[in-house]
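Engineer: here are the coordinates; sequence isn't available:
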C-alpha cells in the first residue's frame, strides 16, 4: 500500500503535466528537468516534501519489520501465535511468554498437555490471530482449553464447516473464540478471534500417542521445530517463507514415567534433565528453562535385557467395546538373509541440507558404502532441484566401483530445492532392481517437502517388490513424512540427530537390512468381530516390534480374544500365538485406535479412494472419539463474555482507516500528501 501510493502520485503528476503543457516554440536554452514535466519551483518544493515524508515513513516501516517479520505456517521453530494483517496478507508473531509440557507415560501410551502463553504487546486489538504448533506424527489431538485474562474456554468437536460458522459468528459478535484445525498431519493451527491490547492468551492442547519401540529402547519425542518445506513450481503452496519469531524461551518440561518394567537406562538425548525415582515411577524435569529449538526433546529408556518383553498388552473398556494396544517382538535372527542384496542410495543435497546436515549425510553414506562387499550390487542418486545418477544401472560393489562412488559423493554440495520425485522414480525403476535379490532403497533427507501426498502416491504405485528405508538427517526432521514414506515403501525409518550418532545408527540399520526378521507378516484372530489397525502388516526387522491396535465387542459368554502372528523367517514359517488377558485399566486406547483408523482412511484418500464415502467415515469416527482431523475441528467460544470488552472488540473491527504503530507519522504523511495533491490540482486548474 505504501509503495503503491508513492507511485500513483508520481504518475498522476506526470500525466497532468503532460496534458497541461502548451505546445510552445522551441527555445534556445535547454529546459531544466522539472520544467520538462511542466512544473515550476513551487511544485518541486511540494513534491520534495511529499517524497521526504514518504521516505521517513518507509524507514520507520523497515525498522518495525526488523522486529516483526512476516512468518508463514511452515516457518515455525516451535508453537507460536501470529496476528493476521488483512491489508498485506501477512502473519506476524506475538511474544511467546512461556511453554510448558506436562507428560504422563503409562506403558506404551503417552498423554501430553502442551500449554503456551502469548502477549499482545501492541496498543491495537487483534481481530484475527492464528496459533500454529508442531505435533508428533500419529498424535490424537482431543482437547483444547484457552485462557484470556480470567476466562477459560473449552473446545467442542464439530464438523469443520459447522465449526467455521460457529467461529465466524462469535468473531463478528466481538466474542473471544478459537478453532483448532489440522494444517498438515503433523502441524495443527488454531484461529483465535479478538485479542485485546496488553492481553495474555494461553492455549492448552492435549493429545495422545503410542510410543515408539526400536533398537531395544522406547522413545518419547516432543517435536519443537518445523523446517521449511520445498514445494515444486505449479503446486498449490502456502505463504512464502520468511522469518522472525519473537520468543522469550521460558520453557518447562515435566514427564511422569511408569514404564511397567525395570529400566536399565533412562536418558535425555539433547537436553539436561533432573530425574527422581519413587519405586517404579520416574519424574523427569527439564533442567534448563532457556531451551532453544535446535533439537527436538527426546527421552529414551531401555528395559533390562532379561525383562525385554516378548509381548505387551494394554486395553480400555468403553461403550461396550474393548480397545487394545499390543506389541509383539519378532524372533531374533543372527543369520544374514539367504538372498543377495541390491541397494540404491538416494541422497538429498538441496539447500535445506546446507551445512552440518549435508556433512552428516555424506558421513552416513560413506559409512554405508564402506560396508558393501562384492556380493552386493548398488547405485547412488543425488538430487536437489534435479536428480543425477552415478551409474545407468546397478553395478557390482567392486573396489573400482566403490572408488567411483566415493568420488561422486565427495563432490556433493547443497543447493536448489528438495525435488524428490525424479530421484525416487530413478530408484524404483527397472534398471535399479534385480530379480531374486533383496531390492533395498536407502533414502537420506531432512524431509523438507510440501507435496507429501504426491510423493506417497508415487511410492505406493512404483515400489513393487523393493523396500524403502528413510533416514532423517538433522535435529528436527519432518517425522511425519519420513515415517509415512517408509510405511508406503514397506521399510523402516531411522533418525540421526547428530554426527556422533552416525556410525552407531547406520551400523544398526545395516544389521537390520541384512537380517529381515519376518516377511509376509499376517495376524489371524480367533474371532471375526475384530477391527485391527494397521490392517496390512509391513515386513519386520531385527529389534523392530509389531504394534497394532484393535477393537472387539465385549461378550461375557465368549472366551478371551486371541491371535496368531505368522510370517517367514529365513524362508521358514514362523508363528507366535497370544491370548489377551483382560486389562481395561488404561485410558486413551480407544482414541488411539480411532486415530490409527483415521490415518488409514486418510491414506486411502491420498491413493484415490472414494472421497465422499471415506470423508463421511472419517467424520463419524472423529465425532465419536472427539478427534481433530482433516474434516473436523475443535471450536471454543466465550459463553460468559464481558459486555464492555465485546463492544471494544466490535469497534476495533469497524475501524475504516489503516491503523499502525507509526501513530502521528502516518497521520502527518497522509495529511501532507493530500495537501500537496490538493494544492497541485488547484494550481493546475487556475492555469
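Structural biologist: Noted; the coordinates are in hand. Note that this is a predicted model, so its numbers are computed, not measured.
Engineer: C-alpha from now on. contacts and neighbour counts both.
Structural biologist: Noted.
Engineer: so what's the residue count around the residue lying closest to residue 565 once chain neighbours are set aside?
Structural biologist: Excluding the flanking residues, the one nearest residue 565 by Cα to Cα, 6 or more residues apart in numbering is residue 523, at 4.7 Å. Look at residue 523: counted by other Cα atoms under 10 Å, it has 17 neighbours.
Engineer: next: the one 10 residues further on.
Structural biologist: The burial count assigned to residue 533 is 21, neighbours taken as other Cα under 10 Å.
Engineer: only the buried residues of the lengthiest helix in the chain, if you could.
Structural biologist: Longest helix of the chain, by residue count under DSSP state H: helix 41-67. Buried positions in helix 41-67, judged by neighbour count with 16 or more other Cα atoms under 10 Å: 43, 46-47, 50-51, 53-54, 57.
Engineer: that one - contacts with which helices or strands?
Structural biologist: Judged by 3 or more Cα pairs under 8 Å, 6 or more residues apart in numbering; DSSP states H and E, helix 41-67 is in contact with helix 2-20, helix 664-686.
Engineer: against that first model, consider the following:
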C-alpha cells in the first residue's frame, strides 16, 4: 500500500487533528485487504531464471474492497503467465497478438481507464499491477510468472527481486535455487532492507554446482518496531554469482533436444583500444549534468591503459577536438586531458552530426597515418542529453551519415543522459554501428553510471568472434557472429539439435587477439549432458524456452536497425515465437480477465524503452523548506513511521525580533511585571535548528515558528576512544586540506581508510574511503551517497536506505538512521555516517579498536600505538600535552556533541586535539 504524504495548509490544531484522523481511517480501511501469504520461488538453471510470485489475500472488511496486486520485475524479463483465483474460480491472463487485443485496449483508453498494466519503474524494473473487487471474507490468489536470461556484466550474473508487501505478512517466503553445471565460483546475497533481525531469517546452502537461498522472516522480524505495525520489507533483494571457467572458455549444455553454448574465456590479454569521447556541452547540459560528466570523464581518463590512444571531441553548436590527432594515454597526456575535461562549460545548441563525423575523421586520419597499432580496437563513445538542434537536425539523415562514415570499421556506443533525450534515435545509431545504447539516469550517481558503463567496454579481449557447429548436428542457431568480446561479459549461442545429430556436439570458436588469430574448441556428449541435469533445480523444457527467449530478444534488437523491407520478416518470426512460448513482448499483449460484473478485462503490454520520454520528477516527499503566508510549517523529516510532525504553527509575514535567551518572558525595566505581548515556548522536538520556538502573539492569537541564534556546540570530525588504561575520548579536529589524508592503515588487518577534509561552505569530509584487501572491497562515502566497489563493479546507495551485504569474512550494514558499519568477528569495526545535526557532515566511527595490530598507522591510527600523557606543569587540569610516537600535541578538555549516539543533543566531555 502506498499513500502519499498529506500536506496540511490549515492554521489550527483542530484541522490538523481532523486530518490525522482521516489519514488513520484511510490507512485502516486500506489495510482491510490482508496479504496472509506471499511467496517468491525463483529457479535459475544455466543462467535462465524462472520466477513465480504468489500472493494470497483476504478481505477482512464487512464491505466490498479492492485488492491490488503490484509487482516490480526486471525490464529484460518476459511475463509468461498471470492468473487470479477468486472464490475458487480461476481467471487467467491470455497472451494474444497486440493487434487482436487492440480493440479492448482502445475501449479501456476511451473510458479513461489505465489500459497498460505494465509500466517502466526505475532503472532496471517494470511494474505490473492489476486490481479486482473482493467480497467480504472472500479470498483471492494472484500468481505471476516471468522468465529472463541473466546477463554477465563486470564478471557476475545478477538476479534482482523486488520485495514490497507494504504490510506485515504472516507467511512470507523466498526460495532461490541455482543450478550451474560449470560449478559456482562466487555467490553473494545482499539487500537494501535487511536488518540484523532479518538476517537470522536468511539461509544460504551451497555445494559445487547448486545453491539454495531461503528468506523466511517471522512477523516480529518483519516489524519495524513493537509499537509500529509496519513492515521493514521494502526494497531490493539481489543475488550475484559467477561460475567456474577454463582457458578454453566454452561450456555446452544440452537438455531435451536443445543446446546452449556459453563463452567467456579466462586469461586473455586485453587488446589496446583507440577511443574517442564525444561529449555534449550544449546549454541543456548546464549545471549538475555537465558537472557529473566532467567528474566521470576525469575518472575514466585515469582508467585508460598506457597502451591505449584517445582524443576528446566536445560539441554544442559546433564541434571542437582537444588534439589534432589521437595521442597515447601517457601520464602527461592524461593529466592534460583531465585539465581540459575540467574546463568544459555548457552552452549553445546540439550538433550531433558534426561531432560524430569529426570523431570518425580523427580515427580515419590516424589509420592513414599508420598511428593505430595493428590489431587494436577503435571505439566512439557519445554522451548527449538532447535531440539534435544545430547543423543537420534530421535524425534519419544523421544516422545515414554516421553509418556511411563508420562503414563497419569502428564500434559506436551511445549514452543518453536523462529522459529528454530521443533514446530511439540513439539506440538505432548505436546498433547500426556495432555498439549499444544505454540510458544514464539523472540522479546523484550519474557520474558513477558513466564510469560503470566505461568499465564494461574498457577491456576488449577478442574481435570478430564466430561460433561454428557441424551442419548435420544443429539448426535454428541464434546469433553466432559478434564484433567484440569484453572482459567480464559472456557470449551466448543457443540452438536446436537435429534428430539425427551425432552423439557428441563439437563447437569451434574463432576470433582475433591483438596480434594473432585464435581458435577455441569444445565438445559435449549429448547423452552425458542430459543425464547430468537435476530435475529438482530445473523447470520443464527450460533450455528450449531459453533458446526462444534469446531468439526473440535478438530479433527485436535487429528490428531497430533493419530496413523497411527487412522488418516484416523479423517481426513475423518474433511474434510467432512470442505466441508459441507465451511471452509478453512488445509484439504481444496479455488480456487479463476479471469476474463478471466488474470492470472490463484489462490489457498488459510490455513498455518500450524508446517510449519512456518524459522529464524527471524529483522523487521522495517531505515537507517544504519555504514558507508562504497562511501555510502551516512542518520543518524536518517525518519519523520512521512516516508520521507527521506533531506541532503546527502559522507563518506570519514580517520581521521577527526574538528576545535574548532565557528568561523567555520579557519584562519592562521599571514597574510591575506585565503580561508580555509575545510568549516563546521551546519546541526541541523539531529537528531543524539547535533550538526552535513557537512565538504566540497573545493579542492577535497568532503563532509564529522562529528560532534564536543559539550558542552552537558542534561535533568534531572524529571521536576516538583512547586505547589501554586511558579509556577516555579524544576529539580530533583536522585541518582542512586539498590533499587526501591516510586516516588509518593496518596491513595485518588488511584495511585502509583515507579521506579528504576540506573547507568549502563548512568544514567536513569531502569523502572517506575504506578499502579491505580480503575480501576485496572498497566503500567510498560522500555527503551525497555511498559507493560500494567489488571487482570493479560499483553500486551506489543513498544515505539512510537500508543495506545488508554478507561475504566471507565481512558484513556491511546500513540502517535508516544513516549509520553504515563494516564489521568482522576478528577485525576492527569501521562506521561511516552522515550526521545531519549541528555541524552536519560526514563522520567516521571506530569500534572494537582493541583488534588493531601493532602495525596500525595513519593520522588516526597513530593514537593506537605509543600514546602517553606528559605530566602537567600547571594547576589547570583542563589542558594537557599528549605525546604520540614521540610527537607532542596540545589537548584541551572541551564539551562536544557526540555524533556516535545518533542523537542531536547528546554532549560529551573529551580531550580535543587539532592535527
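Structural biologist: It's in. Note that the coordinates shown come from a computational prediction; the quantities given were computed from them, not determined experimentally.
Engineer: can you tell me what the residue nearest to residue 565 of structure 1 aligns to in structure 2?
Structural biologist: For residue 523 of structure 1, the aligned position in structure 2 is occupied by residue 467, per TM-score structural alignment.
Engineer: list the contacts for that match?
Structural biologist: Contact partners of residue 467 of structure 2, counting by Cα atoms under 8 Å, 6 or more residues apart in numbering, are 480-481, 493, 507-510.
Engineer: next SSE downstream of whichever strand or helix holds it?
Structural biologist: Residue 467 of structure 2 is located in strand 460-468, with elements delineated by DSSP states H and E. Sequence-wise, the next helix or strand downstream of strand 460-468 of structure 2 (DSSP H and E) is strand 474-475.
Engineer: just to revisit the earlier point, which of the helices and strands packed on helix 41-67 of structure 1 sits closest to residue 278 of structure 1?
Structural biologist: Closest approach to residue 278 of structure 1 among these is made by helix 664-686 (62.0 Å; Cα to Cα).
Engineer: what sits up against the closest one?
Structural biologist: The set of residues external to helix 664-686 of structure 1 that reach it, using Cα under 8 Å, 6+ apart, is 9, 20, 43, 46-47, 49-50, 53-54, 57, 660.
Engineer: and those residues, which two are furthest apart?
Structural biologist: Spanning the widest gap among the contacts of helix 664-686 of structure 1 are 20 and 660, at 37.7 Å by Cα to Cα.
Engineer: who are the contact partners of the nearest residue to residue 135 of structure 2 once chain neighbours are set aside?
Structural biologist: Closest residue to residue 135 of structure 2 apart from its sequence neighbours, by Cα to Cα, 6+ apart: residue 64 at 4.6 Å. Under the criterion of Cα under 8 Å, 6+ apart, the neighbours of residue 64 of structure 2 are 133-136.
Engineer: next: residue 546 of structure 1.
Structural biologist: 327-330, 540.
Engineer: show me what it aligns to in structure 2.
Structural biologist: That one, residue 546 of structure 1, aligns with residue 491 by TM-score structural alignment.
Engineer: one more: residue 616 of structure 1?
Structural biologist: Mapped onto structure 2 by TM-score structural alignment, residue 616 of structure 1 lines up with residue 572.
Engineer: ok, its match - contacts?
Structural biologist: Residue 572 of structure 2 touches nothing, counting by Cα under 8 Å, 6+ apart.
Engineer: just to be sure, it is in a strand?
Structural biologist: No. Going by DSSP: H, G, I helix; E, B strand; the rest coil, the assignment for residue 572 of structure 2 is helix, not a strand.
Engineer: how much space between it and residue 555 of structure 2?
Structural biologist: With the distance defined as Cα to Cα, to the nearest Å, residue 572 of structure 2 ends up 10 Å from residue 555 of structure 2.
Engineer: got it, and residue 181 of structure 2?
Structural biologist: Taken as Cα to Cα, the span from residue 181 of structure 2 to residue 555 of structure 2 is 28 Å.
Engineer: do the same with residue 129 of structure 2
Structural biologist: 28 Å.
Engineer: cool, residue 222 of structure 2 as well?
Structural biologist: 43 Å.
Engineer: residue 304 of structure 2 too?
Structural biologist: 34 Å.
Engineer: do residue 154 of structure 2 as well
Structural biologist: 25 Å.
Engineer: got the end-to-end distance for stretch 255-275 of structure 1?
Structural biologist: Distance between the two ends of stretch 255-275 of structure 1: 9 Å, counting by Cα to Cα.
Engineer: residue 650 of structure 1: what secondary structure?
Structural biologist: Put simply, residue 650 of structure 1 is helix when judged by three-state DSSP.
Engineer: next, count neighbours for it.
Structural biologist: By other Cα under 10 Å, the residues close to residue 650 of structure 1 number 19.
Engineer: hang on, it packs against residue 170?
Structural biologist: No. With contacts counted by Cα atoms under 8 Å, residue 650 of structure 1 stays clear of residue 170, the gap being 10.7 Å.
Engineer: element containing the closest residue to residue 132 of structure 1 other than its chain neighbours, please.
Structural biologist: Closest residue in space to residue 132 of structure 1, ignoring its immediate chain neighbours: residue 189 at 4.2 Å, by Cα to Cα, 6+ apart. Using DSSP H and E, residue 189 of structure 1 sits within strand 187-195.
Engineer: residue 99 of structure 2 matches what in structure 1?
Structural biologist: Per TM-score structural alignment, residue 99 of structure 2 is aligned with residue 161.
Engineer: mind jotting down where the strands sit in the stretch 401-550 of structure 2?
Structural biologist: 411-417, 437-440, 460-468, 474-475, 481-486, 491-497, 504-512, 517-525 (DSSP state E, counting those that start in this stretch).
Engineer: max-length helix in structure 2?
Structural biologist: helix 542-561.
Engineer: tell me the angle of that one relative to strand 491-497?
Structural biologist: 120 degrees (axes from the mean of the first three to the mean of the last three Cα atoms, to 10 degrees).
Engineer: all strands of the stretch 251-400 of structure 2, in order?
Structural biologist: Going by DSSP E, counting those that start in this stretch, the stretch 251-400 of structure 2 shows strands at 258-263, 273-280, 309-315, 319-321, 327-328, 377-384.
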